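A.B. asks: Dropping a prediction and its sequence here:
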Amino acid sequence: MTDLTRRTVLATGATGAAVAVVGLPDLAGAAPVAPAARPAAPRYTRETKLYRRKRFVQQRKQRFRVTGPGTAIKMTLVSVTDIPLVTQGSNRSFELTFSAPRRGPEQGTYTFQRRRFKATSLFLVPTDDTRRRYRATINNR
C-alpha cells in the first residue's frame, strides 16, 4: 500500500484529492470513505410574469415560507419600493424588504411560498447585522 500524505494529495491536484478521499482508506486504516450525497439542485423561477411589482404589492404585510439549502423560516413582506435612479413606480424594477422574527439565513437565493402565491425564487441580502431584515432587488429593465 502506498503512503498517503498531505503533500502527495496536494501535488496530485483536485482529481487526485477526490480519488484519495473516496477510493483509498483513511490514514487511520478505516474503511474507504463514501462520497457525500450531492444535494438536489435548487429550482429557480423562470417565469418573468412572477416578477412584477403589482403582484408583490398585493402581498404586502403577508408572511411567506422561505426555504433554501438548510433553511426554513417565515418572513413578512414589509415594503415594496422604487430602486434609486430607476423610473418611479416601475412594474418591472423595484425592491422588496422582508423581516424575519429571528436570525435568518445568509445572503443567497431562496424560494418564497404562501397559499395562492406561486413559489418564486428571490436573491436575498441581509441589511442589518442581526440578519432580521432583508432586501431583494427585482430589476427587469
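C.D. replies: That came through, no problem.
A.B. asks: all contacts plus neighbour counts: C-alpha atoms, from now on.
C.D. replies: Fine.
A.B. asks: Kindly confirm whether my reading is correct that S79 touches F94.
C.D. replies: No. With contacts defined as Cα atoms under 8 Å, S79 does not count as touching F94, sitting 10.2 Å away.
A.B. asks: Neighbour count: the two, which is higher?
C.D. replies: F94 (24 against 16; other Cα atoms under 10 Å).
A.B. asks: Next one for the comparison:
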Amino acid sequence: MTEPYPPRPRATRLYRIPEAGRIAGVCAGIADYFGLSTTGVRLVTVLAGVFFTLPVVFLYTCAAVFVPPRPRALYANPAEEAFWRGVRTEPAGTVRDLDRRFERLDRRLQALEAGVTSPAFKVARDIRNLG
C-alpha cells in the first residue's frame, strides 16, 4: 500500500548544503546543524586535516557520500527554520518556550470558558434572542 503523500524531510537531521559549501557542503551542513559559523567549522576541519590527514579525509569523504543534501523545501518559511534551528541547538530552551506558550493559551481558554459559562453571558444571549 502506498502512502498518499511522500514523507516530509526531517528538519532535525544533518544535511549537506552543497550550494553554500566549498567541497560538497559538508562543513556548511555541520555548521548549520549545530548553529555554528561555517568559517569556524572549515577552519577546524583544515587544522584537523593538517594534524590528522588520513582520518579527516576519510571522514569528510564518508560524510560527502552518505550525508544527503538538504532538500529545497525543508522549511515552509523562515520562522519554521528558526524554530527547528533552536530545537537542534538549544532543545531545553525550545521546550521552555513551548511550555510558556501553552500556559498562555491555557489561561486564555480558561478565561473564555469562564465567560461563556457565566450567568451574565446566558442573560445577554437570552436578551439577544428576544429581538
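C.D. replies: Thanks, I have the structure now. Everything quoted here is computed from the prediction, not taken from an experiment.
A.B. asks: Give me the TM-score for this pair.
C.D. replies: Overlay of the two chains. TM-score (TM-score structural alignment, normalised by the length of the second structure): 0.19; 48 aligned residues with a Cα RMSD of 5.4 Å.
A.B. asks: right, and the helix or strand after the host helix or strand of F102 of the second structure?
C.D. replies: Applying DSSP states H and E as the criterion places F102 of the second structure in helix 91-116. Next in sequence after helix 91-116 of the second structure, counting helices and strands by DSSP H and E, comes helix 119-130.
A.B. asks: Next up, the contacts around L96 of the first structure.
C.D. replies: L77, V78, S79, V80, T81, R135, A136, T137, I138 (Cα atoms under 8 Å, 6 or more residues apart in numbering).
A.B. asks: can you rerun that using 6 Å?
C.D. replies: The contact partners of L96 of the first structure, by Cα atoms under 6 Å, 6 or more residues apart in numbering, come to S79, V80, R135, A136.
A.B. asks: what does R135 of the first structure give?
C.D. replies: Here R135 of the first structure is in contact with L96, T97, L124, V125 (criterion: Cα under 6 Å, 6+ apart).
A.B. asks: tell me which of the contacts of L96 of the first structure is nearest to T12 of the first structure?
C.D. replies: Nearest to T12 of the first structure among the contacts of L96 of the first structure is A136, at 42.0 Å by Cα to Cα.
A.B. asks: Hmm, the closest one is touching T120, no?
C.D. replies: No. The criterion here is Cα atoms under 6 Å, and A136 of the first structure misses it with T120 at 11.9 Å.
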